[in-house]
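Enquirer: Pasting a predicted model and its sequence here:
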Amino acid sequence: MTGQEATHTQRTPLSRARVLRAAVALADATGIEALSMRRLAQELDVVPMALYKHVANKEELLDGMADAVVGEIDPPALDADWRRAVRGRILSARRALLRHPWAARVIETRPVPTPAVLAYLDSIAGTFRAGGLSADLTHHVMHAMGSRLLGFSQELFDTSGPAGPPDPLMAVHYPHIAELAATAAHDGGSTVGGGCDDQFEFEFALDLLLDGFENLRRQGWTSERGA
């Protein structure tokens, strides 16, 4: 047997799971913009056409990558307090997306939710229902949570810039925004550094929402009464 034949014999067979693992790793390393079927084939040391036996096109590849990341979210905890159970899963989702910074954008741009996303959202809705929330309230809760259910949210402002006093012109024209910007500045020596602490802000809003939902549940809230 020649060396080339031995290498071919020992090569790990290509599979959908292997293709997706390699695609996720490539996106982690180079960014989602650099991902292409040709580049992925090079990483796997195969011809591009070999990939199409496992993913029909790049859109199906992105669907599979989104599902792979969602698959990293911790399973439901057996917790009698539905708020703790939901909170734990959402924070696990956030950790998964922080490991794969490109994933939120991919999930947002899918034309329809992927199977793993649907299964996750169905499980979260089931936790709300098991916690005593009516189907009516759960419907509105899911809308209110939006992408936060998957561990990310769209912020109004980019607060990642350096800390410091606001621009004087901003203070003149937009005094309340300038005031908020000033309060968002953390001590430069902290572990957070300049700008807002994204994790703190995320958990702050998450806890407010979950506590608010529990209050509505206790009140027997319905959409008819709310209107």
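Expert: Yep, that arrived.
Enquirer: drop to CA atoms for contacts and neighbour counts, all remaining ones
Expert: Fine.
Enquirer: Correct me if wrong: Ile107 contacts Gly64.
Expert: No: with contact defined as Cα atoms under 8 Å, Ile107 does not count as touching Gly64 (10.4 Å).
Enquirer: intersection of neighbour lists for the two?
Expert: With contacts defined as Cα atoms under 8 Å, 6 or more residues apart in numbering, no residue is shared by Ile107 and Gly64.
Enquirer: Ser134: what's it in contact with?
Expert: Ser134 neighbours (Cα under 8 Å, 6+ apart): Arg217.
Enquirer: Give me the buried positions along stretch 10-22.
Expert: Residues of stretch 10-22 classed as buried by neighbour count (16 or more other Cα atoms under 10 Å): Val19, Leu20, Ala22.
Enquirer: helices or strands up against the helix or strand hosting the second one?
Expert: Taking DSSP states H and E as the criterion, Leu20 maps to helix 16-30. With contacts defined as 3 or more Cα pairs under 8 Å, 6 or more residues apart in numbering; DSSP states H and E, the secondary structure elements packing on helix 16-30 are helix 37-44, helix 58-70.
Enquirer: what's it in contact with?
Expert: 33-35, 40, 43-44, 51, 54-55, 61, 64-65, 68, 100-102.
Enquirer: neighbour-wise, which of the residues you listed leads?
Expert: Of all these, Met65 has the most neighbours under the rule other Cα atoms under 10 Å, reaching 25 neighbours.
Enquirer: try this one side by side with the last:
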Amino acid sequence: MPRDTLTRDQIVRTAVELLDAEGLEGLNMRALGKRLDSAATAMYWHVKNKDNLVLLATDQVWSELNLPDPDVDWRTAVTAMAVDLYEMFTRHPWLVQAFAAHVVYGDGKARHDDHTLAVYEAAGFNGTQADLAASAVFTYVLGNAAGAAATASLTRKLTRDDTTADEQFQEAMARAKEIAMDYPHLRARLETPAAADYAAAPDNSFEFGLQALLDGLEQRIAA
């Protein structure tokens, strides 16, 4: 694709596709140019560098988030936004990596953050309290999404490598389970059918933790 027919929007959308497929470590101008049928140097006419491209891609996907009606009950709104945020992180697991390596900002994120503060302020949190409440929920969501991001990264590695990597993973999990059997609470958990895998968690663990967190925030409002 000739340089003069490329647009920044095309580059950013393609970068998101590449990031979804290859992760943050797979993003480079050569791979991006190949997907766009363009020279790698043509990218620099539209984006400054890789870091700038990551920020643009991050803000692009942040715009996918829905903003609930401000008149909705605050717990309903916060739950919907947290679930939506978690689903975005799991759709684009490289975002977790981006938070560890970049200062993430942009119009899409600002739009979401502004609405988040409005929801907490409407609930009764004022000033710093609204910031703390929003930060607590965001950190909870990001922490839960880290597991999904790690799984996606490992899956890419196993896809690229031969069966040796898969065998090593299975051996490591078997060894972790073997060690855990020496500890009574872990042993009791692993002996239940629902938790046969050492790294497994109940299906509703995200929802349970989120509602427990909101219970605590609601008590603070009441106090």
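Expert: Received it, and whenever you're ready, just let me know what you need. Just so we're clear, the structure is a prediction, and the values are computed from it rather than from any experiment.
Enquirer: Overlay the chains and give the TM-score.
Expert: Their TM-score after superposition, calculated using TM-score structural alignment, normalised by the length of the second structure, is reported as 0.74; 199 aligned residues with a Cα RMSD of 3.3 Å.
Enquirer: Can you give me the first-to-last residue distance of stretch 176-187 of the second structure?
Expert: One end of stretch 176-187 of the second structure to the other measures 11 Å (Cα to Cα, to the nearest Å).
Enquirer: And the residue nearest the centre of the second structure?
Expert: A centroid search over the second structure (Cα atoms, centre = their mean) returns Phe89, at 2.5 Å, as the residue closest to the centre.
Enquirer: residue contacts, that residue?
Expert: Taking Cα under 8 Å, 6+ apart as the test, what Phe89 of the second structure contacts is Leu95, Val96, Leu142, Ala145, Ala149.
Enquirer: Kindly recompute the last result at 10 Å.
Expert: Val61, Trp62, Val83, Leu95, Val96, Val141, Leu142, Asn144, Ala145, Ala146, Ala148, Ala149 (Cα atoms under 10 Å, 6 or more residues apart in numbering).
Enquirer: Buried members of those into PyMOL, please.
Expert: Here is the PyMOL command that selects the buried residues among these (16+ other Cα under 10 Å):
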select buried, resi 61+62+95+96+141+142+144+145+146+148+149
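Enquirer: any idea whether the counterpart of Leu65 of the second structure in the first structure is helix, strand or coil?
Expert: Using TM-score structural alignment, the partner of Leu65 of the second structure in the first structure is Ile73. Taken by DSSP: H, G, I helix; E, B strand; the rest coil, the conformation at Ile73 of the first structure corresponds to coil.
Enquirer: quick one: Ile73 of the first structure and Ala93 touch, right?
Expert: Yes: if you go by Cα atoms under 10 Å, Ile73 of the first structure and Ala93 touch, sitting 5.2 Å apart.
Enquirer: what's the overlap in contacts for those two?
Expert: Between them, Ile73 of the first structure and Ala93 share the contacting residues Tyr120, Leu150, judged by Cα under 10 Å, 6+ apart.
Enquirer: circling back to that earlier point, what range does the helix holding Leu20 of the first structure cover in the second structure?
Expert: Going by TM-score structural alignment: helix 16-30 of the first structure matches residues 8-22.
Enquirer: And that stretch, how far out from the chain middle?
Expert: Chain-centre distance of stretch 8-22 of the second structure: 16 Å, with Cα atoms, centre = their mean, to the nearest Å.
Enquirer: and what of stretch 196-213 of the second structure?
Expert: Put simply, stretch 196-213 of the second structure sits 17 Å off its chain's centre (Cα atoms, centre = their mean).
Enquirer: for stretch 3-11 of the second structure, same thing?
Expert: Between the centre of stretch 3-11 of the second structure and the centre of its chain there are 27 Å (Cα atoms, centre = their mean).
Enquirer: quick one, what contacts Ala80 of the second structure?
Expert: So Ala80 of the second structure contacts Asn66, Leu67, Pro68, Trp74, Tyr86 (Cα under 10 Å, 6+ apart).
Enquirer: now Ala77 of the second structure
Expert: Ala77 of the second structure sits next to Leu67, Pro68, Asp69, Pro70, Asp71, Thr116, Val119, Tyr120 when contact means Cα under 10 Å, 6+ apart.
Enquirer: and the aligned partner of it in the first structure, what helix or strand is that in?
Expert: Alignment note (TM-score structural alignment): Ala77 of the second structure maps to Ala85 of the first structure. Per DSSP H and E, Ala85 of the first structure falls inside helix 82-99.
Enquirer: average gap between the helix or strand that that helix is followed by and the second structure?
Expert: With elements assigned by DSSP H and E, the helix or strand that comes after helix 82-99 of the first structure is helix 103-108. Superposing on the second structure places helix 103-108 of the first structure at an average distance of 2.2 Å from its equivalents, by mean Cα distance after the TM-score superposition for the first structure.
Enquirer: quick one: the closest residue to Ala149 of the second structure other than its chain neighbours and Ala31 of the second structure, what's the gap?
Expert: Closest residue in space to Ala149 of the second structure, ignoring its immediate chain neighbours: Pro93 at 4.5 Å, by Cα to Cα, 6 or more residues apart in numbering. In this view, Pro93 of the second structure and Ala31 of the second structure are 19 Å apart by Cα to Cα.
Enquirer: where does Glu34 of the second structure sit relative to Ala15 of the second structure, distance-wise?
Expert: Quick fix: residue 34 of the second structure is Lys, not Glu. 11 Å.
Enquirer: The two: who's more crowded?
Expert: Ala15 (25 against 12).
Enquirer: for the second structure, longest helix please?
Expert: helix 128-160 (DSSP state H).
Enquirer: centre of the chain versus the helix or strand following that helix, how much separation?
Expert: Proceeding N to C from helix 128-160 of the second structure, the next assigned helix or strand is helix 163-180, under DSSP H and E. Here the centre of helix 163-180 of the second structure is set off from its chain's centre by 26 Å, with Cα atoms, centre = their mean.
Enquirer: outside of helix 163-180 of the second structure, which residues touch it?
Expert: 154-155, 157-159, 186-190, 196-199.
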